[in-house]
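S.K.: Any chance you can model this:
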Amino acid sequence: MTDQMTDEKARASAWFRELRDQIVAAFEALEDSQTTGPTAHLPAGRFEVSETKRASADGSDAGGGLMSVMRGGRVFEKVGVNISTVYGELGERAQAAMAARKGIPGMKSDPRFWASGISLVAHMQNPHSPAVHMNTRMFWTPHAWWFGGGSDLNPCIEYDEDTAHFHAVQKTHCDRHDAGFYPRFKAWADEYFYVPHRGRARGVGGIFLDDHNSGNWEADFAFIQDVGRAFLPAFVPVTEKRRNTPWDEADKDTQLVHRGLYAEYNLVYDRGTKFGLETGHDANAVLMSLPPLAKWI
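M.R.: This is a model prediction of the structure:
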């Protein structure tokens, strides 16, 4: 495979930017509509946007992106929606990790790569309103391309109907492409978002996929777009339902302890965190997923 995928790369990168813009607008609208409850007196949250850069070993252009973070809002205590398009050559550790996952030949002779995607993590003010993670991405080397991503719900106080709604929306969007996708990618999420040293999952799951290449780029791109489109209808109604639920200090304590679990997972196991740091991307953007406050018992 050579550089003939210039148009496909541009389309993927543009889609991730479009999805980012939709989500930012929807989240700021949630902030504006929060006019009751214990946080209504706060200013409606707005995203602070900054450019990020990937550091290359030789100082050449290696791409970058936008980091958009809202802190201390009425609904969101901290939420980040990042996009990036980065490129260059993979270092030896990243080459080895990629070869182990994909079995890609030729990485040492031609270690070029290109990657673009969106990454989102939201930590909520109300402990009854679940945290959430979503990302989708496209990865290219001269030897292969693939898509990955998904989303998962992370409540500290679980409601079965919220879990059912979140999963139902994921299933609907997966079923548009293949009836086998949802059960396959749900099971993958259950395995991937498991915290071995705690013996439990970090949340109530969702879907997760990686290294997705059916051989039909258009079909795979259409699917990963629907993975992204599923996010707002899966998450926003749950947020609207829970954001005014009364809470007390015990609920907040439960939330902070659960955030500790989330931080442990992202720092110890998450592939995206490891890849971002190993390839020289902006550390603040990579670690955007960490909660503003957490505690351990």
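S.K.: C-alpha only now, for contacts and for neighbours.
M.R.: Will do.
S.K.: Quick check: buried residues in the strand or helix carrying Ala97?
M.R.: Using DSSP states H and E, Ala97 maps to helix 92-102. Buried residues in helix 92-102, counted by 16 or more other C-alpha atoms under 10 Å: 94-95, 98.
S.K.: can you put those in TSV and add distance to Leu232?
M.R.: As requested, the buried residues of helix 92-102 are arranged in TSV below (distance: C-alpha to C-alpha, whole Å):
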residue	distance to Leu232
Ala94	32
Gln95	35
Met98	31
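S.K.: which helices and strands does the helix holding Ala97 pack with?
M.R.: Helices and strands touching helix 92-102, by 3 or more C-alpha pairs under 8 Å, 6 or more residues apart in numbering; DSSP states H and E, are helix 271-278.
S.K.: Now do the helix it packs on: which elements does it pack against?
M.R.: By 3+ C-alpha pairs under 8 Å, 6+ apart, helix 271-278 packs against helix 92-102, helix 283-286.
S.K.: got the angle for that helix vs helix 92-102?
M.R.: Between helix 271-278 and helix 92-102, the angle comes out at 150 degrees (axes from the mean of the first three to the mean of the last three C-alpha atoms, to 10 degrees).
S.K.: Now do the buried residues in helix 271-278.
M.R.: 272-273, 275-277.
S.K.: Repeat that for stretch 139-156.
M.R.: 139-142, 144-156.
S.K.: Going by distance to Gly65, which of the buried residues of helix 92-102 wins?
M.R.: Ala94 (20.3 Å; C-alpha to C-alpha).
S.K.: Surely the closest one is in contact with Glu278?
M.R.: Yes. Ala94 is within contact range of Glu278, at 6.9 Å (criterion: C-alpha atoms under 8 Å).
S.K.: Do you have the helices of the stretch 1-150 of the chain handy? List them.
M.R.: Remark: helices assigned in the stretch 1-150 of the chain by DSSP state H, counting those that start in this stretch are 6-33, 92-102.
S.K.: Including distance to Phe208, could these go into a markdown table?
M.R.: Listed next are the helices of the stretch 1-150 of the chain as a markdown table, based on distance: least, C-alpha to C-alpha, whole Å:
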| stretch | distance to Phe208 |
| --- | --- |
| helix 6-33 | 17 |
| helix 92-102 | 15 |
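S.K.: most packed of these?
M.R.: Stretch with highest mean neighbour count among the helices of the stretch 1-150 of the chain: helix 6-33 (a mean of 16; mean count of other C-alpha atoms under 10 Å).
S.K.: And that one, what does it pack against?
M.R.: When contacts are defined as 3+ C-alpha pairs under 8 Å, 6+ apart, helix 6-33 packs onto strand 76-89, strand 112-124, strand 131-141, helix 217-229.
S.K.: next up, for comparison:
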Amino acid sequence: MIKKINTMYFSATDTTKKVVCNIGKKFSQNIDKGISINNIDFTLPEARKKIVSFTKQDILIIGIPVYAGRVPNILLKYLNSITGNGALAIPVVVYGNRNYDDALIELKDILELNGFKVIGGGAFIGEHAFSKTLAKNRPDEEDMAIARDFANQLYTKIITQDKYQTVTINGNKPYRKHYIPTNKDGIDVDIRKVCPKTTSNCNDCKLCVTICPMGSIDFQDVSKLNGICIKCGACIKKCPMNAKYYDDEDYLLHKHELEVNFTYRKQPELFL
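M.R.: You can find the predicted model right below:
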């Protein structure tokens, strides 16, 4: 008997949040229109310091973005601290129209190792963190309709099955290595240390400081970083003055290649 619906998400630019919350809302409507949804947003650093656990009467819909085809490294410690205690779980990954590679199966494995029963999974598309044109404005209404149908199928599965078999999800074991971009000569490049720059358009509103998932942007001087940049796109896409940008040659080439090579509209993939 499900008594609580929980949504969890890391969502710097709100794409993953939109998918997960849509699934959770539709699921709650199927079970009981009056049932509340417990939302856990672990995008910001302080949220990832809290201990989270569930029970057999919980269902968890948890979503993360795909980074280089995998679960983001910076989330692994936190995700492995969550305990399921027999709760049902639906892992969701959101990627920028290139490929989700082994991210979904990796998230499924993490959940199962931590005591969850995974009853389904989904890979959805969101506007790419690097771009304002690749998968622009996704997830859109077509994606949301698929998410709602996914919730309906999950609900049907729960009320019609007494025992849940292991869900088969596309992916490789061992997992593939992280996707690595190349430079103009076809040589692998490492863009992990690339950081955004700040233009004179900045009006020092501090929004970028408050939304950085790593807490890396300096409060006194927002053009400086006190920690790592994971290139989530939050400070660039949400800046009201368009004052943040990247100028690294390898990063920009990679961004351009993504925008050119992955324009074909990919569809969400569901696993039940």
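S.K.: Quick check: TM-score for this pair?
M.R.: Taking TM-score structural alignment, normalised by the length of the second structure as the basis, the two superposed chains have a TM-score of 0.31; 145 aligned residues with a C-alpha RMSD of 6.3 Å.
S.K.: Tell me the one of the buried residues of helix 92-102 of the first structure nearest Asp211 of the first structure?
M.R.: Met98 (10.0 Å).
S.K.: From Ala12 of the first structure, how far off is the closest one?
M.R.: Distance of Met98 of the first structure to Ala12 of the first structure, given as C-alpha to C-alpha, to the nearest Å: 21 Å.
S.K.: Tyr182 of the first structure: neighbouring residues, count only.
M.R.: Counted by other C-alpha atoms under 10 Å, the residues lying close to Tyr182 of the first structure total 22.
S.K.: re earlier: export the helices and strands packed on helix 6-33 of the first structure as CSV, with columns for distance to Met70 of the first structure.
M.R.: Below are these laid out as CSV (distance: least, C-alpha to C-alpha, whole Å):
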stretch, distance to Met70 of the first structure
strand 76-89, 5
strand 112-124, 9
strand 131-141, 14
helix 217-229, 20
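S.K.: Of the ones you listed, give the one that comes closest to Arg200 of the first structure.
M.R.: strand 131-141 (16.8 Å).
S.K.: what sits against Phe185 of the first structure?
M.R.: For Phe185 of the first structure, the contacting residues are 207-209, by C-alpha atoms under 8 Å, 6 or more residues apart in numbering.
S.K.: Tell me the secondary structure of it, please.
M.R.: helix (DSSP: H, G, I helix; E, B strand; the rest coil).
S.K.: State the distance from it to Cys174 of the first structure.
M.R.: Going from Phe185 of the first structure to Cys174 of the first structure by C-alpha to C-alpha gives 9 Å.
S.K.: what does Gly276 of the first structure give?
M.R.: 27 Å.
S.K.: So for Glu249 of the first structure, which of the helices and strands packed on helix 6-33 of the first structure sits nearest?
M.R.: strand 112-124 (14.9 Å).
S.K.: elements contacting the one helix or strand Thr156 of the second structure maps to?
M.R.: According to DSSP H and E, Thr156 of the second structure maps onto helix 141-160. Here helix 141-160 of the second structure touches helix 15-31, going by 3+ C-alpha pairs under 8 Å, 6+ apart.
S.K.: Could you give me the buried positions within the helix it packs on?
M.R.: Those buried within helix 15-31 of the second structure under the rule 16+ other C-alpha under 10 Å are 15-28.
S.K.: for the next helix or strand after that helix, packing partners?
M.R.: Counting by DSSP H and E, the element after helix 15-31 of the second structure in chain order, helix or strand, is strand 37-41. Contacts defined by 3+ C-alpha pairs under 8 Å, 6+ apart place strand 37-41 of the second structure against strand 4-9, helix 15-31.
S.K.: 7 Å - rerun?
M.R.: On a contact count with 3 or more C-alpha pairs under 7 Å, 6 or more residues apart in numbering; DSSP states H and E, strand 37-41 of the second structure meets strand 4-9.
S.K.: name the helices or strands packed onto the strand it packs on?
M.R.: Other elements packing on strand 4-9 of the second structure under the criterion 3+ C-alpha pairs under 7 Å, 6+ apart are helix 15-31, strand 37-41, strand 58-65.
S.K.: Serialize those to a markdown table and add fields for distance to Lys237 of the second structure.
M.R.: Shown next, in a markdown table, are these (distance: least, C-alpha to C-alpha, whole Å):
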| stretch | distance to Lys237 of the second structure |
| --- | --- |
| helix 15-31 | 12 |
| strand 37-41 | 19 |
| strand 58-65 | 16 |
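S.K.: In contact with Gly228 of the first structure: list those residues for me.
M.R.: Thr136 (C-alpha atoms under 7 Å, 6 or more residues apart in numbering).
S.K.: Chain neighbours aside, what residue packs nearest to Asn39 of the second structure?
M.R.: Excluding the flanking residues, the one nearest Asn39 of the second structure by C-alpha to C-alpha, 6 or more residues apart in numbering is Thr7, at 4.9 Å.
S.K.: Can you name the residues that contact that neighbour?
M.R.: By C-alpha under 7 Å, 6+ apart, the residues touching Thr7 of the second structure are 20-21, 24, 38-40, 60-62.
S.K.: could you redo the last one with a cut-off of 10 Å?
M.R.: 17, 20-25, 37-41, 59-63, 89-90 (C-alpha atoms under 10 Å, 6 or more residues apart in numbering).
S.K.: shared neighbours of Phe185 and Cys174 of the first structure, anything?
M.R.: Common neighbours of Phe185 of the first structure and Cys174 are listed as Ile207 (criterion: C-alpha under 10 Å, 6+ apart).
S.K.: if we can go back for a sec, what packs against the following helix or strand past the helix holding Thr156 of the second structure?
M.R.: Per DSSP H and E, the first helix or strand lying C-terminal to helix 141-160 of the second structure is strand 197-198. On a contact count with 3 or more C-alpha pairs under 10 Å, 6 or more residues apart in numbering; DSSP states H and E, strand 197-198 of the second structure meets strand 244-245.
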